[in-house]
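got a sequence here, can you build the structure:
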Amino acid sequence: MIIKLTVFFKTITLLFSVYLSCFSLTANADEEQNIIVGAERLAQYLPKLTGKRVALVVNQTSTVFDKHLVDILLKENINIKMIFAPEHGFRGMRDAGEKFDSSIDTKTGIALVSLYGKNRKPSLSIMSELDVIIFDIQDVGVRFYTYISTMHYMMEAAADAGIEFIVLDRPNPNGAYIDGPVLEDEFRSFVGMHQIPLLHGLTVAELAQMIKGEHWLKSERNLALTVVKVKNYQRDLTYNLPIKPSPNLPNAHAVSLYPSLAFFEATPVSIGRGTQFPFEVIGHNEVNVGNFSFTPVSTPGAASKPKLMNKRLVGEDLRQVRSQGLDLSLLLRWQKAFAVKKITFFNSPTFMDKLAGTDKLRKAIISGQTAQQIKHSWQADLDIFKQKRRPYLLYPDIN
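Here you go, the predicted structure:
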């Protein structure tokens, strides 16, 4: 009887041990699948900041464990000399295109230097007060989203001043797609600075490496660039942004529609600025495609003066439409409806061409080409880009 009990308890102990082992393996496996953004990997970059005069290029998305990167670094006694603020401001509360001046952050007392006012590139006198710059902003993987233009100018300023530039990487929520026309040099602007497709499939750190490697910086000095990778990241992973990257991109669905709907900014059509669902609806007061109605109103911080404000618009509700990459059918459908009414669709052609990085897209739509024909026209350029970007990838390619 004693022997049988001993064997029984040994068996129970062994089974319990196996259970704990399996639970531990499962927990570790789950933990390894969690995306850990560059800013959270403090051990990778804190040693580079100790004893240095540090500046940050950050906004509301620059969080670490639910705390802002600024607060984390101040707690670590890092000497933050200034904060450079991109479009929408340090707190992300300003309208698209709204210029703002430099000031002082009321919470921390740190100097705020505007990168979206009179100057988009800080002077050498400002840079002389610094030893290292950190860039940590959530991007959405679209060429005309201006945070990457801000990064370019800051990289250039850092190179000119001989200052190290550190990019803390974050996932690209549109990272599975490479599509759209590659920028033509004559259409270069702040909403398109690089010879990359509209959807480039790169994270900001990968793009930073490409900007440096392709010698796109106008500087006589070589940039000291450091990147901190995202742990456990793959391009085809679904990544829901924990904080909206700008006032009019409130959710993952809007982010997925953004590459397709932003072209409507160069038309008379509303895409929901001034509503609770920006970049998820399309509408107009005279030309109607669909039967969904909405009325844009002033919403400070998101759209203080939205297009067609206070007018009842009729159009399409896209909130249940699954978007994958660049969908040209929306533009084609609405352009055709405007043509029937003999109303100009691209009423801001110069802006449209800047967004597209070419005038070929606008002309192709007006001429009646199909989406398939248009997409075929830029395929050769996309193939060249895919080869060119390979040396700069930090994560496995899927294209």
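
rest of the way, CA atoms for contacts and neighbours
Noted.

can you get me the start-to-end distance on stretch 30-46?
27 Å (C-alpha to C-alpha, to the nearest Å).

next, the buried residues of it.
35-41, 45 (16 or more other C-alpha atoms under 10 Å).

now for the residue nearest the centre of the chain: which residues touch it?
Centroid-nearest residue in the chain, with C-alpha atoms, centre = their mean: residue 139, separated by 1.7 Å. Residue 139 makes contact with 145, 147-148, 170-172, 203-204, 245, according to C-alpha atoms under 8 Å, 6 or more residues apart in numbering.

same question for residue 272.
278-283, 296.

so what's it closest to, chain neighbours aside?
Leaving aside its chain neighbours, residue 272 sits nearest to residue 278 (4.1 Å; criterion: C-alpha to C-alpha, 6 or more residues apart in numbering).

distance of residue 302 from residue 79?
33 Å.

and those two? Which one has more around it.
residue 302 (24 against 15; other C-alpha atoms under 10 Å).

and residue 55, what element?
strand 53-58 (DSSP states H and E).

please give the structure of this sequence too, so both can be compared:
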Amino acid sequence: MLPTGKLLILTALLTVLGLPLSCSGQTDQKTDAAASSESIRTGAEQMHLYLPELLGKRVGMIVNHTSVIGKTHLVDTLLSKGVKIKTIFAPEHGFRGQATDGETIANGRDPRSGVPIISLYGANRKPTKAQLDSLDVLVFDIQDVGTRFYTYISTMHYAMEACAEYKKPFIVLDRPNPNGRYVDGPVLNPKFRSFVGMHPVPILHGLTVGELARMINGEKWLEKPANTTTELLCPLTVVPVKNYTHQLPYTLPVAPSPNLPNQQAILLYPTLCLFEGTIVSVGRGTDKQFQVIGGPDNPKFGSYQFTPVDKPGAMNPPQEGKVCYGLDLSGIDASRQGLSLKYLIDFYNKAVDKDKFFLATNYIYKLYGNDQLPLQLKAGLNEAAIRKTWEPGLSEYKTKRKKYLIYPD
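Just a heads-up that it's a prediction; the model follows:
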């Protein structure tokens, strides 16, 4: 077995080149019939693979409340091991994960550790040169849920871009994708690129954050500065998950954000998030976020009723104070839900004023990845017909994806 330092150097080289990781038992992920979600070990848990690369270095951490080893935050664990953490960078929802969706995050200081916190969801979404000058290495450890519009992967993209520009090593401590068995949906048209969709991938991209980081590098998606023609390449190392395959079900030990409070919401999220571009509430401001759907003034949507209200993590929720009629999906079997359009099509067909079903902001274009969905529903296309329009982009993506996989399908 290679010494740890050499292992990480080789891992980094293979990662940058987009080659399979297979240099030791830790990185050769083989299908094991005995493997289960209980045997999974996240990248963060395998400290022997990355701690030697952090000791004696000035370390920056892109982390939030999901960055835990057991019940202990990674920051606290690394500090106890003598790692010099100089800066914590906070994504959407903040370092402790309590901020409302879209709420600006302010800079501050972690009261427990005293480490300064710099927001990547405030004045800037990309670490600046000044912020990186005092660091030797940047570590990313945040739990993703496997959808294109979940913004933690956008934060990772910008951090990779900054590390590429300023030649700072970037280490991803990988975590499982709870929706990782699915690759589905329309591939994003770059014309509709935004912070809720930065990459030409489908809604369910079927990658862990580590695999996606390899794809970002390999496909040269990092935007080079205007004054240069040299392609950017992030000095990337991925510390892989042990005993993981994409088909293994994985229940997150920590809710990834305020409005994805449990596994049911996480599994329904790919299907229900498209409703955020419509007049229909997905339960923000209730205790069943992303587990109920309903719209105001239309009992035809369904017999279930709920009323969104202001609450922590959901300030000024859509349809606040209005009785919404619809469906309670909290009790359905969502383990094989994946991405479905049946609820969206049904609600559109039952809408009183179809011209106002989609929000005037055209937010649906950013979520869906192109501007075709309203036109498709207006034309009366069913789900099967709409899915045909996702080809050949989806098939091309699936082929491309194989180059960057660390774990078996």
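
need the TM-score from the superposition.
The TM-score (TM-score structural alignment, normalised by the length of structure 1) is 0.89; 367 aligned residues with a C-alpha RMSD of 1.5 Å.

contacting residues for the equivalent of residue 61 of structure 2 over in structure 1?
Using TM-score structural alignment as the criterion, residue 61 of structure 2 maps onto residue 56 of structure 1. Applying C-alpha under 8 Å, 6+ apart to residue 56 of structure 1 gives the contacts 70, 80, 82-84, 133-136.

among these, name the buried ones.
70, 80, 82-84, 133-136.

got a markdown table for those residues, with secondary structure and distance to residue 163 of structure 1 too?
Shown next, in a markdown table, are those (DSSP: H, G, I helix; E, B strand; the rest coil; distance: C-alpha to C-alpha, whole Å):
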| residue | secondary structure | distance to residue 163 of structure 1 |
| --- | --- | --- |
| 70 | helix | 20 |
| 80 | strand | 15 |
| 82 | strand | 14 |
| 83 | strand | 15 |
| 84 | strand | 15 |
| 133 | strand | 7 |
| 134 | strand | 11 |
| 135 | strand | 13 |
| 136 | strand | 17 |
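
out of those residues, which is nearest to residue 116 of structure 1?
Relative to residue 116 of structure 1, the closest of these is residue 84; by C-alpha to C-alpha it sits at 9.6 Å.

compute the distance between residue 48 of structure 1 and residue 240 of structure 1, please.
Counting by C-alpha to C-alpha, the separation of residue 48 of structure 1 from residue 240 of structure 1 is 30 Å.

mind checking how far the host helix or strand of residue 164 of structure 2 is from the chain centre?
Using DSSP H and E, residue 164 of structure 2 sits in helix 152-166. Chain-centre distance of helix 152-166 of structure 2: 14 Å, with C-alpha atoms, centre = their mean, to the nearest Å.

same question for stretch 189-199 of structure 1.
On C-alpha atoms, centre = their mean, the centre of stretch 189-199 of structure 1 falls 13 Å from that of its chain.

start to end distance for that stretch?
17 Å.

now stretch 348-359 of structure 2
12 Å.

got it, and stretch 274-289 of structure 1?
20 Å.

by how many degrees do the strand holding residue 55 of structure 1 and helix 147-161 diverge?
Our comparison of strand 53-58 of structure 1 with helix 147-161, counting by axes from the mean of the first three to the mean of the last three C-alpha atoms, to 10 degrees, yields an angle of 160 degrees.

SS state for the equivalent of residue 43 of structure 1 over in structure 2?
Aligned by TM-score structural alignment, residue 43 of structure 1 pairs with residue 48 of structure 2. Judged by DSSP: H, G, I helix; E, B strand; the rest coil, the three-state class of residue 48 of structure 2 is helix.

look up how far residue 78 of structure 2 lies from residue 48 of structure 2.
The value you get for residue 48 of structure 2 to residue 78 of structure 2, if C-alpha to C-alpha is used, is 12 Å.

just to revisit the earlier point, contacts only, for the match of residue 43 of structure 1.
residue 4.

surely residue 96 of structure 1 meets residue 88?
Yes. The criterion here is C-alpha atoms under 8 Å, and residue 96 of structure 1 meets it with residue 88 at 6.3 Å.

more neighbours, those two?
Taking neighbours as other C-alpha under 10 Å, residue 96 of structure 1 and residue 88 compare with residue 88 leading, 24 against 17.

residues contacting that one?
Counted by C-alpha under 8 Å, 6+ apart, residue 88 of structure 1 has contacts 94-98, 246-247.

what do you get for residue 271 of structure 2?
Residue 271 of structure 2 touches 337-341, counting by C-alpha under 8 Å, 6+ apart.
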